[in-house]
Structure formats: structure tokens, C-alpha cells
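S.K.: dropping a prediction and its sequence here:
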Amino acid sequence: MPRFSVIVPAYMVQAYLAECLDSVLSQSYPDLELIAVDDYSPDACGTIIDEYAARDARVKPVHLAENQGLGRARNAGAERASGDYLLFLDSDDTLTPDALGAIADRLKETGEPDVLVYDYARTYWDGRTVRNQLAAQLAQEGPAPFRLEDRPGLLRVLMVAWNKAYRREFVTEHGFTFPPGYYEDAPWTFPVLMTAESIATLDRVCVYYRQRRQGSILGTVSRRHFDLFEQYDRVFAYIAERPELAQWRAELFRRMVDHCAVVYTRRDRLPRGSHGEFLRRSRAHYRRYRVPGTRVPLRHALVRFGLHRTFRALRLASAVRRRALKSAGELARALRSGVLRLHYLIQLRLPLHPDRAVFTASWGSCDQGALVEAFHRHAPRIRTAWIARPEQQHAVPPGPRQLRPGTAAYWTALARSRYLIGATGFDRRLRKRPRQLFVRTHPGTPLGHLGLDLQERPAAARNTDFEELLHDVDRWDYVVSGNRHSTLTWERVFPGRYTTLEYGLPRNDVFQRATSAEVARLRESLGVPEGTVAILYAPTYRDHRRTQRPLLDLERILRRLGPRFMVLARAHPGCPGSPGPGARIVDVSGHPSVESLCLASDALLTDYAPLMFDYVNLDRPVVVHTEDWEAYEAARGTYFDLRDFPPGAVARSEDELIDIFTTGHWRGSRSAQLRAAFRERFCPYDDGRAAERVVRHVVLGEPAGVPEIVPLAERKPVPSAASASARARTPLATVPQPSGPLPVTESR
């Protein structure tokens, strides 16, 4: 008898069915049967199901003699199921990798509950993936299993059948079946949750819920949306037969009214001319099932009073109001822009402030934050200010004045400040004055092509205006560089008359000044338990991929490495999403300081991110994942082959990456040798005083090379917490955890 029976009904989904079936059969947990039900589909669904059944004995094909609809097709599959647990999966959706393994583990942890509720994420045709907004209801803290009255918030989670695992004997004992018609999930899901004696949750995305552009059943204009009323009649009839469930009547009433309002207001549901009838029936159900004394939200007034004509009038008035506001807003913006332009021209004719410096905020503050501190310490007469958009406020340290782009104060600062420092270009309308000094801080040491080298790389260049780029370069007076490689690259790809300050990167000064107490405080703030090895995972942006999903399955990796490891996952700022959080995965994408994350971690896992050049200053292990090196190099171009000169161990696949950590190679002597060579080449000046050298040269006019460089051998960066604990106890040993057969890897 298999552990899981996965039931997939199929009708008119031939383009998506194979992906759905593959997502089930490729699970790392193989103890399953896949019951694929052909609901008399007129396309190739039946043929596809038979082809899969011929290749894999776990596939049980079911062909219905006539189309019966989604609910009855699910019933047909459930009747043939023999697994411990039933899972329903719509044929255009997919299971996430290792979902069944995570579900099996959670079922065992929680004592075989009647129902396990897990999470999902919507996937869109344009590549976006958006997790369920009510994921907090699936938190695994607290007693488990439980009953619905202990966690009533579960009723607010999307009421569908496919985000749960059901104990088959529980379903059979209570005779749960799906009714015909649209919205068949309501009279299944509500009774199941109310009746279950034991429920558990799994805070993990296990299903990708496809949002189709067209063709979705519920997104089709049809009178079958009137089935909603009959389905809720079934729900309330179930409660009426069981007095012990009467406590749920008020909550289900609210859910019903919300559901009716959604169907009524959506433009892709009801046929033209049927809205009034739908609202009248909604009003009748409102009166029939309302519980006296129930507090009714204001949004229910539409259904309660049947305000069909009022709603149409309000919608028309709202459209007229939006158009009027849009026109007025455009006029106001044009007037404001003209006034600010005049203000800027006036400011350009006033004297410069020799004691003012303006910094542009960037992701994580980086070099600018260290330079501001150096200005305060070595040139205290200079008053500093930050230019930051509202979403960048968290990246700006407290103290200096903050300026929002587009304001009068912003244009005044650009016109009259002597020092302008930033990693990004200033406003293209800015006019540089004769005595103003521009200091450019680049985003780290370059591995991938930048600047003019992108002219032959359209995927990476995207919409870069190279004339505008060179116009910006012509305004630079100084460029801060961390090493000879950077200096030679910048001067070639950003050709101009500026002076390169090869003094080291100010952002890395903190690595030489931080203390063990600060590291401990940072780890505590991030929730890193004592004795845990924290791996900072920081992938780069891939120009050759339209979507930026991580190549690595972090949950699988952590299962193999064991409980002593956790991951601090930081998405690239150009990525819309972030690695999905898990039990030992902390999403730190929004953390304001990447330097703090480096200090808190014990090792860096990356691919081609420039962060590796900074991280080696800590003299901590780095592991590089180069699975798609050829594609990355072809799309962007690189200045050297990272595989030939890496900062540590190199993994060419996920299995090899696991092997590197389980064998201890990630922190072995060979990795230390590679890291030392990498530091010598790319970190000759990062001794903790780079920002001081820049300020002394640019502001104080002192000669280059003051203060002198501290040799690499004499630098003492703060040790990681794991290395300190290893010295106090025994060397860290990693034991591989069981998760299927270990891959066969080549010896190194």
C-alpha cells in the first residue's frame, strides 16, 4: 500500500498535463501512486495519461465514459486510491521539488493527523511567483495536531482541495465526496476541516498554482457561476445535520457573503444581463443563513441590500472621478516640474558650499556608509546628506540629513554641494559646476562585463544608453578602486579624465575593525542559534534567464547537511523574488547591510556575485556554485575564468555542492590556499583604512598612500563564530543525512 495517492483529473489541459505528471513522478519521495483521470477530454489528455502509464507502473489511468466535471472526476480517482493519504492536484498545477518528502516528514512528526494543510504559490505566465499572502496561518509553532477551533484562521486560507493531504480512512469513514458543478471545493473543504479530529500545518510551498492567461474554468463567463448558491446550501445543510458544528455557522456565513461579492464584482464571471439576478439570489441567501447578532462588515452591504443599480452607478462615477483626477494630476506634475527647474537654475547661480557633501543611497549603503563615517572622523567640518528614495530609507544610517529625489532641497544640494559621492549616476539633468568634485564608488570588483564591454552583450546591456553613460563618466573626478584588476578594467570600460584612487574599498573597512562581541550580537539579531554554522547564500543576477528562481534547492541541501547548518538567503537586488524560506532558511534579502550579514555568517555560498571579492577579507570559507557558468559567460562575458582561479571550493552541481560540505572540503587546507591566493590578488589594500585614505586625499589634499597599507600577513579580521567554537571544542564534522542514495561524484 503506497503512502500517497495523488489524484489528477484532466480535461482540456494537454499543454500542461505532462509538466504536472512529471512534477509528481520526479519527487524524491517515491512511495506513491498517481491516479490520472481522463474526464472524457476531447484533446490529447487521455493519450498522454496512457503514455505515462506505459512508462511508469505507479501511474493508474482512469478514463471516464462521459465528461462529469472536476468534482466527480476527483471522486472517480479517490474510489480507486489505496494510499494512506489522498492528495488532489489540478492538472495545470505542479508539485514543488521534494514536496512529498516534506509532507511525509510532517505527517510523521504530528502523529498521522486527519488533515495536513500546506502552502502554495501562484505562478504567472510572465514568470512571477507570489506566495500565498496568508502563509502566516500555516505557522508550525504551537501544539500539533490540533482541531479547527484551536486555529480558526485556517478558514481564511484559500478554500481548495489541493493544498491539503487527507487521511484516506478519515475520508472514507465520513463519506466525503465532491458535488457536481462549479465551486465544488466549498462543500468539501469546509466540512472536512470542521469534522477533522486532528489537523496539522506545513509552512512550506508544496504546490505551484498556475495563473493562466486564458482558459481557467472560474475565469470563464458563464451562468454556471450560479452553482455557488447550491454549493453553500450543501455546506449549511451539513452543519444543520450536526448540531455540534453550529459554532461555525457565523464564520461560514461571512465567507459565503465574501464569495458572492467577489463573483458579482469580477468582470470575467457573470454573463451580461445576469448581474441583477445574481445579486437578488445573493440577498436571499444572506437572509436565509445570517446568524442573528453577527457583526457584518461594511463591504457586505452590496449583498445585504441588493444594491445592483447603486453599484453600477458608483462604478461609473468612480471611473469618471479617476479620469478627472488623472488629468488634474498630470497638470499639477507639469507645473511642479517647471517650478523645480526654475529653482535649480537659480541655485546654480549662487555660491558653492565648500563644507557640504552629498551621498546617494544604494542597496546596503556599501562604500558610501563607510565614507560618511570617515568624513565625520577626519573632516568633521563637512556637513553630509543622503539622497534616498522612500524604499531606500532603511539603507541610510541615522544622523546625516536625508533628501528625497525631486524635492527643492534635493536640487539645492546638487547645485551647491562641493562633494558628490555615489555608486550610481546622479540625475542626468544635473549640471556639474567648475569646483564640484564627483567621487564614483563602483559596486565591487568586476567579474562580469560592465560599461562599454556590454555593447556586444545585448542580454546584459538591456536598454543601456551608452551615450548617456559616457556623459555621466565625463563628470567623474575620482573613481575608488580596490585592486589593480579593477583599476585597469574601470579605466577601459569607463574611459574618462578622472583619477583612480586605488586605495581599497571603504565598504570592507568594517571587516578589520569588527569584534567578536559584534558578531555575536548580529547573529542573535538574525536568529542564528549558538553552535550553528550559518551559510550566507548570495546568488547573482542572470541576464540569460527571464525569471530569477534560485538554481539550488536549499531545503534539500540543509536536509543532507544536518541540523547544525542554516542558510541566510539574500536575493540579488535585481531579482523580484527571494529564495523561499524554510525551517532553517532565513530570508535576509531586505537586510540593510550586506556587511553585517557577512560578519554574522561562517561561510559564503555564491555563484558569480561580486560579494565574494569582499567576503574573502574575512578569511572565511567561500564555496562557488558554477553549474551554469557557460550560459552566464555567454550572456554577460567575464574577465577571467572563475573556475581556474576561485576563492575556495568549486561545485559544478547541487550534488557536488552537498559533497563539498559533507566531506569538510569547504573549510579544508586546499580551500584555504585558494582563498589566500585570491585575497593576495584582489584585496591588497583592504586593511580597514580605505575610507580614511579617500577622505584624506580628496578632502584634505594629503599625498597618495597616507596612511600606509597594512600588509596582508598582519591583518587580523574577526573570526567567525563557528571557527571560534571549533577551537573551543572539536573540529566541525559534518555527517550526511539520509535523503535517498548519495550521488556518485568524481574524486578531487
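M.R.: Arrived safely, thanks for sending.
S.K.: going forward, measure contacts between C-alpha atoms and count neighbours the same way
M.R.: Will do.
S.K.: and stretch 562-575, end to end?
M.R.: Using Cα to Cα, to the nearest Å, the end-to-end distance of stretch 562-575 comes to 29 Å.
S.K.: ditto for stretch 538-551
M.R.: Using Cα to Cα, one end of stretch 538-551 lies 12 Å from the other.
S.K.: so which residues make contact with that stretch?
M.R.: 127-128, 459-460, 569-572, 574-579, 604-609, 611, 631-632, 635-636 (Cα atoms under 8 Å, 6 or more residues apart in numbering).
S.K.: show me where the stretch 1-150 of the chain has strands.
M.R.: Using DSSP state E, counting those that start in this stretch, the strands of the stretch 1-150 of the chain run over residues 4-10, 32-38, 59-63, 85-88, 94-95, 115-124, 129-131.
S.K.: any idea where the strands of the stretch 601-748 of the chain begin and end?
M.R.: Assignment of strands within the stretch 601-748 of the chain using DSSP E, counting those that start in this stretch yields the ranges 603-606, 622-625, 649-651.
S.K.: centre of the chain to the shortest one, how far?
M.R.: Which is strand 649-651. Relative to its chain's centre, strand 649-651 lies at 25 Å (Cα atoms, centre = their mean, to the nearest Å).
S.K.: which other helices and strands does it contact?
M.R.: With contacts taken as 3 or more Cα pairs under 8 Å, 6 or more residues apart in numbering; DSSP states H and E, strand 649-651 sits against strand 622-625, helix 654-662.
S.K.: and the strands of the stretch 601-748 of the chain as a markdown table, adding mean neighbour count and distance to Val171?
M.R.: Formatted as a markdown table, the strands of the stretch 601-748 of the chain follow (neighbours: other Cα atoms under 10 Å; distance: least, Cα to Cα, whole Å):
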| stretch | mean neighbour count | distance to Val171 |
| --- | --- | --- |
| strand 603-606 | 24 | 45 |
| strand 622-625 | 25 | 46 |
| strand 649-651 | 22 | 46 |
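S.K.: as TSV, the ones you listed with distance to Gly688 would be great.
M.R.: Below are the strands of the stretch 601-748 of the chain laid out as TSV (distance: least, Cα to Cα, whole Å):
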stretch	distance to Gly688
strand 603-606	21
strand 622-625	21
strand 649-651	26
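S.K.: which among those strands is found nearest to Arg428?
M.R.: Evaluated with Cα to Cα, the strands of the stretch 601-748 of the chain place strand 603-606 nearest to Arg428, the distance being 33.9 Å.
S.K.: dropping in the other structure now:
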Amino acid sequence: MPTPLSVIVTGHAPHSRLRACLDSVTAQTPPDLDIVVTVADDDGAARALAAVHEVRDPRVTVVPVAPDAPAATARAAAAHAATGAHLQFLHPATDRLPAGAAAALTARLGALRTAPDVLLFDHHHAHWWDEAVPSGTTDLLAAVPADTTLVGHPGLLGIAPLLGNRLISARLLAGHPELIGTEGHDELYLSYAVLLLARRITACGTIGLIRHKDRPAQRRAAGPEQHFAAFGQYERLHQLALAADAPTALRARLYDRMVGDYLTTLARRDELPPALLTEYFRRAARHTARFRPEGHHRPGGLDGVRHALLGQGAHLGYRLLRIANDKRRALQSGAATRAGQVAAARTRHHYRRSLRRGIDQDLAVFSAYWGRGVHCNPAAIAAELAELAPDIRQVWIVEPDRVPLLPPGTDHVLPGTRRYWDVLARAKYLVNNVNFPNAVVKRPGTVHLQTHHGTPLKRMGVDQREHPAAAQGLNFETLLERVDRWDYSLSANSHSTEMWQRAYPSGYRTLDYGYPRNDIHYRATAADVRAARAKLGIRPGQRALLYAPTHRDHESRWTPRLDLPRLADDLGEDTVLLVRGHYFHERLPGPRHDRVLDVTGYDPVEELALAADALITDYSSIMFDYANLDRPIVLHTDDWETYTATRGVYFDITAEPPGPVTRTQDDLTGILLDGTWCDEAAAKQRHDFRLRFCEYDDGRAAERVVRRVFLGEGEESLPPVLPLERRTPAPTPEEAARR
């Protein structure tokens, strides 16, 4: 006897989406649920993730497919491996199952006297701000008779054509193998085709799918092919309807759905370039005229005018109608925004003029930490760029108070000045580890590189929406508008890749190259280590502990969580504490001590890491960078519960630490005195931590970035990432003293 239900997961997706989809499926409770997952042979990370689920859950079967296999081929391979009487197809980039969905749908099937060819059910939309937006078709599903056909109930075409919101009988697919075995068919065609071919359709109100809604920037990044694919699918659907001798009323419903989809795409005119928009209109007009059933009546009002213009191929008339509507909406909103627009016009008048000038192909603008100077990943990229492409001029955005700290000869601009707006308007390359201001326009042909400035333990981006203490009034829509300008997002490890895709959903491309600022941890010499310690006044043989706590969003000012003078006294004369506050803070508060050095304002922080024998931190991302040095790390997490509640975290760092974890100062002092901080157990924890979080950092990250982003080299020509066991970190202070 076949199992009642097979859930098939097939298609390429970002790993964060794939993980969420697989987790949602394997969390379903029916023990006889059949789960089939297809993965491309060349996607190592996806194969590993699927393999983990296959090992953990005996219900999972992984089906490998060729790297370039079309969606239909992968879908057919999965269907062949499935054992269920009914199949649910999920695409991991867009779909998840809500809790209890499989059990509820299986129970619904079991309650039916005769198994349907298709069981339709409800779904929710998932936006970045809400994961349970109703589908809008609940009432339509409720009105469907218990046992019907598409001819008997043409209104079923009004249900969103998603593969995931219908269970399709294996019997129906076996009788029509061309449905999922013919190349070029996509979700739209298959979703409607099974309804056209089904002899028995049942509907229910069960929420059996969560469909992720892409943002406009993500749809643009997917390319125009997704829009143009609809023409072939609708053409085949009309052919199928004619072959099935569908009545006029049903063909009219299909026609209305088609024209509605075409007009929706034309309304999203920012998703297609002007040349392709014209071609899209031409093809849509041809279908609108060709497939119009005899006696069909267009809708009334403005929608009817759009239908008529499209059917007549009147592109000019359609554009004039759109312009008129745009002007009407602008007049309605103009009064409320006129004052703000006048002020903004004064500020950006020069910028707008600069935007009309040509792009300077040899100009790169860099910024780090909101204009704090030459720091972090942008600084490392700029240094490598000067070596590999010296003809590209570099300009740094720097706040006035940071100018005296710039390296000699650094070309820079001050925010808000005329030259500032000039370089932002004309630069080919814009590189930042945060975001450029809202007013910056992403010009076609320019390249925006987001480098980030750490591996995310704490919640970032839109994931902060449930933590108001962290978000502090952040406008998430405006944030995402800034994110939409990114062409590239840099990542140091698979965890970061997943979290950035989740926290900043948009259409950028991820560069899994490592963090350039960490290159120094593999390139520094013994002389560099000795020099770093000498600048700080650390004596040979003295143990230097770098204490670098993170910022607490729920605290108004920095209050050290350790009694630092007492800690220095307890550790003895041979230990010096280097105390590095978060860059939000200027200096260390509290009493002074000879062996407690305030290095909050010391730059670059990478020199502090080279000078330190070990790191003490709490939740700061510095731990992920420092781990590249393979030196001891101790976590002091006295307020873990408070921090997680107010800031939110992606995982429990105390359960997967890079070294010993303490909760009190006495515990911390104890492990620093008894050797626990650097014993074999600590080394094992650090090794496992490095495997996960130092994945792409090998000393050549900046080179990969420059060659790919600035020189346009292909992925195949970039230096491959060295495995961890083949990397040699910079010498420890003890090793450096012997050389």
C-alpha cells in the first residue's frame, strides 16, 4: 500500500531558505510521511544539509540531479522516487509547511470516500514583516462543492496557481507523464493543467502552505525570464483547454486570468527594462487578441480600458493612460510632501545635476562605520585594490573629527559637501561596511559592495523587528530600500551567508570569499606581532589579555561588567588587560590601573588581536575574527538571558563556544589562573568553532574580492579557499619572541 502523502522539495534556493523549508517538512508528525529532496551534484552545501536531514529522519530520501538539470527534470526524478498516493510539490526558495499541515491534509484525504485527483487547500503569504498573511482565497475555497471539476466550478482558477497549495494524485501524474517530464513547464502551467485534467477535485480550508513573497528587488534580480515564461505556459494551457473541449465559460475564466497576469506585470514596470517592457506589451497584446473567446465581455471601468488597449496593441495609448494616472496620484500626495521636497531639493540639487554626468569608470568611494576612517573590510579591500588596480582612484568618506587620524595622503571628502555628492553620483564602485545614506541613488552600471563588519550572533536587519530595544525605531522599509542598492554582499562563512539573506532580503549576489580584514591574521609575521606589542608597551613575556565586550542596546551608557582593576590585581604582575570598548563608545569609564590599558580608541583592532595572547569577550563578533589566530578565547556571559531577550540571537553561543564560558568574575579569574583557558578541551572547542566560522578566511579574501568585483574575473579564476588544516595563522606572541 502506498503512503498517503509524499512531500517533494525540489529546486535551487539560498541555504537559509532551504534549511527553513526542510526543517518545516521534517517537523511534520505523520510517521508514514514520505519526503523526497532533490539536490544538484555540484551544490556541496545543499547536499550536506539534505544529508543531515536524511540521516536524522528515515522518512527523507535525497535524489541527486545533474548540476544543470531543468526544474522539470528534477521534479520528474523526485516524483519517480516518491511513494505517496498524493504528492505535494514545494520549492525551497519560496515554500514552507506550517505546523501540523501534513497531518491535517492526510486526515482530510482519509475522510473522503473516494480519493480526489486534486485536493486544493488554503495558504498563507510570508512577508519579511509577517509570516501569516491570509491568501485572500479562503472564501472561494469554502464555496467549492465537496466533489467537483474545473468545468463544474471554473472559479477554481481564481485560486493562486501554486504547486504547494494542492495535493496531486500519483494516479493523475502517471496518466499524464508529460505534465512534469516535459522541459519548459513551470509552476503556472502545472498548477492549472492538473485542474483541467482532473476528474475529481476536492477543496478544504486547511492552511497547508506558507508561500514566501519576494520583494521587488528580488524579482528584478531573478531576471525578465520569469515574466516572459508566462507566455509559453498560457499558450499551452489554452491548447490543453481546447484539446479537452473545455466549455466557453471555462476558457473565458482562463483568458481573464491570463490578461490579468499580463496587466499586473506591466504595472510593475520597474521590474522590466524599457526595451523589454515594450516587447512584453507586444507579446501580451498578441495573446490578448488571439485567445479571446467568442462573445467575451471585458470588465468595466478603468480595468476595461486597460484590457481594450492591450487587446488592440495600443502601447502608446496604454502609456498615456499610465502617465495620466501617475500625475493624478502625484497631485493627490503632493500637498503633504511639498515642504519636505523643497528642503530636500536644496540639499540635493547639486547631486541631481551630478547624476546626469557620466559615470567615472575609474573611481571608487569607500566608507566604514559611518565615516570613522580607513577601517575594517573596506580598508583591506582598498589596500589590495591599490596593488592590483592602481589606476582606480580611491576616495574615502570621513567625518571631520576623524580626518586627523587618516593615513597620510588619503583622498577624502566630508559628508554633505559638494564633492561628497559629486563622487557619490559619479563613482563606478561604492564600498561600505554599513549603508550609504537614503538619498544615494543606485545608477545603472555602478557597483555597490556591502562588506558587513562581523559575523552575526545577534539579530540583524529585519530580524530585529521583534526586539524593539535593538531596533530603536529603525524604519525597516527604508532599510530595505538601502539594501536594494547592493550588488554584492560579502560573507565569511555559511552561517553569515544564511543570516544575511534572511536579515536583508533582496536581489544581491553573495560573495563567499571571507572577510578581507582577517587576511592579516594569516599574513602577519613575527616582526609584526612584536611591533604591535611594543606600540602598546607590553613587555616580553608578559601575558596580554584583550577584553572586548559588545554594546548593550538596552543600556544608555557603557558600564564594564567586570571589576577590571581587581581582575588585574588577581591575575598578577605578569598580566596586562587591553580593554577595547565597542566603537559606539569613546573611552573606558571607571577607575584607572597601571595594567588596565584603555584601547577603545586604538585602531586598527587587528593589531590589538595580533598583540594579545588571548581574547575575553561576551557576544562581540570579534570572537569570530580572533578565532582565525587559533589563540585562546574565553566567553564571559553573566547576562546571557537578558541579552538574548532584549537583543535576540541566532544561536546559543554558550552551547557552541570557542572556549571556556564563565558567568561570574570569580569563575573567570579561576580559569585564567589554573590553565583551563588554554587546555586541550579549550583547544578542541576552538578547533570546532574555527571549522564553522572561519570557513572562508584564509588570507586571500581581499584578493578574491578585487579580482571579482573590480577586475571582473570569473569565479573559476579566483584563488580557491584553503582548507583549515592547510592555513598557518600569524605567530603567537610566545612564538614571535623566539624568532
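M.R.: Looks like it came in fine. Please read all numbers here as calculations on a predicted model, not as lab measurements.
S.K.: tell me which of the strands of the stretch 601-748 of structure 1 sits nearest to Ile199 of structure 1.
M.R.: strand 603-606 (37.2 Å).
S.K.: mean shift between that closest one and structure 2?
M.R.: Mean deviation of strand 603-606 of structure 1 relative to structure 2 after superposition (mean Cα distance after the TM-score superposition for structure 1): 0.6 Å.
S.K.: what residues in structure 2 pair up with that strand?
M.R.: The alignment of strand 603-606 of structure 1 onto structure 2 (TM-score structural alignment) covers residues 614-617.
S.K.: which other helices and strands does the biggest strand by length in structure 2 contact?
M.R.: Looking across structure 2 with DSSP state E, the single longest strand is strand 201-212. When contacts are defined as 3+ Cα pairs under 8 Å, 6+ apart, strand 201-212 of structure 2 packs onto strand 95-96, helix 101-110, strand 118-127, helix 138-142.
S.K.: point out the most buried one among those.
M.R.: By mean neighbour count, with neighbours taken as mean count of other Cα atoms under 10 Å, strand 95-96 ranks first of those at a mean of 27.
S.K.: now do the same end-to-end measure for stretch 543-553 of structure 2.
M.R.: Separation of the first and last residues of stretch 543-553 of structure 2 by Cα to Cα is 32 Å.
S.K.: what span of structure 1 is it aligned with?
M.R.: Using TM-score structural alignment, stretch 543-553 of structure 2 pairs with 533-543 in structure 1.
S.K.: on that earlier part again, narrow the contacts of stretch 538-551 of structure 1 to those that are buried.
M.R.: Neighbour counting with 16 or more other Cα atoms under 10 Å marks 459-460, 569-572, 577-579, 604-609, 611, 632, 635-636 as buried within the contacts of stretch 538-551 of structure 1.
S.K.: I'd like the strands of the stretch 1-150 of structure 1 laid out as JSON lines, including mean neighbour count and distance to Arg168 of structure 1.
M.R.: What follows is those, written out as JSON lines (neighbours: other Cα under 10 Å; distance: least, Cα to Cα, whole Å):
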{"stretch": "strand 4-10", "mean neighbour count": "27", "distance to Arg168 of structure 1": "9"}
{"stretch": "strand 32-38", "mean neighbour count": "26", "distance to Arg168 of structure 1": "13"}
{"stretch": "strand 59-63", "mean neighbour count": "20", "distance to Arg168 of structure 1": "17"}
{"stretch": "strand 85-88", "mean neighbour count": "23", "distance to Arg168 of structure 1": "5"}
{"stretch": "strand 94-95", "mean neighbour count": "22", "distance to Arg168 of structure 1": "20"}
{"stretch": "strand 115-124", "mean neighbour count": "21", "distance to Arg168 of structure 1": "10"}
{"stretch": "strand 129-131", "mean neighbour count": "17", "distance to Arg168 of structure 1": "28"}
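S.K.: which stretch among those strands comes nearest Asp203 of structure 1?
M.R.: Among the strands of the stretch 1-150 of structure 1, the nearest to Asp203 of structure 1 by Cα to Cα is strand 115-124 (6.2 Å).
S.K.: in structure 2, what stretch matches that closest one?
M.R.: Using TM-score structural alignment, strand 115-124 of structure 1 corresponds to no residues of structure 2.
S.K.: then stretch 479-491 of structure 1?
M.R.: The aligned range for stretch 479-491 of structure 1 in structure 2 is 489-501, by TM-score structural alignment.
S.K.: next one: stretch 254-270 of structure 1
M.R.: Going by TM-score structural alignment: stretch 254-270 of structure 1 matches no residues.
S.K.: quick one on the thing from earlier: need the strands of the stretch 1-150 of structure 1 in JSON lines (columns: distance to Thr662 of structure 1).
M.R.: Compiled in JSON lines, the strands of the stretch 1-150 of structure 1 are given as follows (distance: least, Cα to Cα, whole Å):
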{"stretch": "strand 4-10", "distance to Thr662 of structure 1": "31"}
{"stretch": "strand 32-38", "distance to Thr662 of structure 1": "29"}
{"stretch": "strand 59-63", "distance to Thr662 of structure 1": "35"}
{"stretch": "strand 85-88", "distance to Thr662 of structure 1": "34"}
{"stretch": "strand 94-95", "distance to Thr662 of structure 1": "28"}
{"stretch": "strand 115-124", "distance to Thr662 of structure 1": "30"}
{"stretch": "strand 129-131", "distance to Thr662 of structure 1": "31"}
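S.K.: do you know which of those lies nearest Val235 of structure 1?
M.R.: Nearest of these (Cα to Cα): strand 115-124, 18.5 Å.
S.K.: show me what that closest one is packed up against.
M.R.: Applying 3+ Cα pairs under 8 Å, 6+ apart, one finds that strand 115-124 of structure 1 contacts strand 129-131, strand 164-167, strand 199-211.
S.K.: contacts for the first one?
M.R.: Right, strand 129-131 of structure 1. Contacts of strand 129-131 of structure 1 (Cα under 8 Å, 6+ apart): 120-123, 205, 577.
S.K.: how about the lengthiest helix in structure 1: buried residues?
M.R.: Determined from DSSP state H, the single longest helix within structure 1 is helix 308-347. By neighbour count on 16+ other Cα under 10 Å, the buried set for helix 308-347 of structure 1 is 308, 340, 344, 347.
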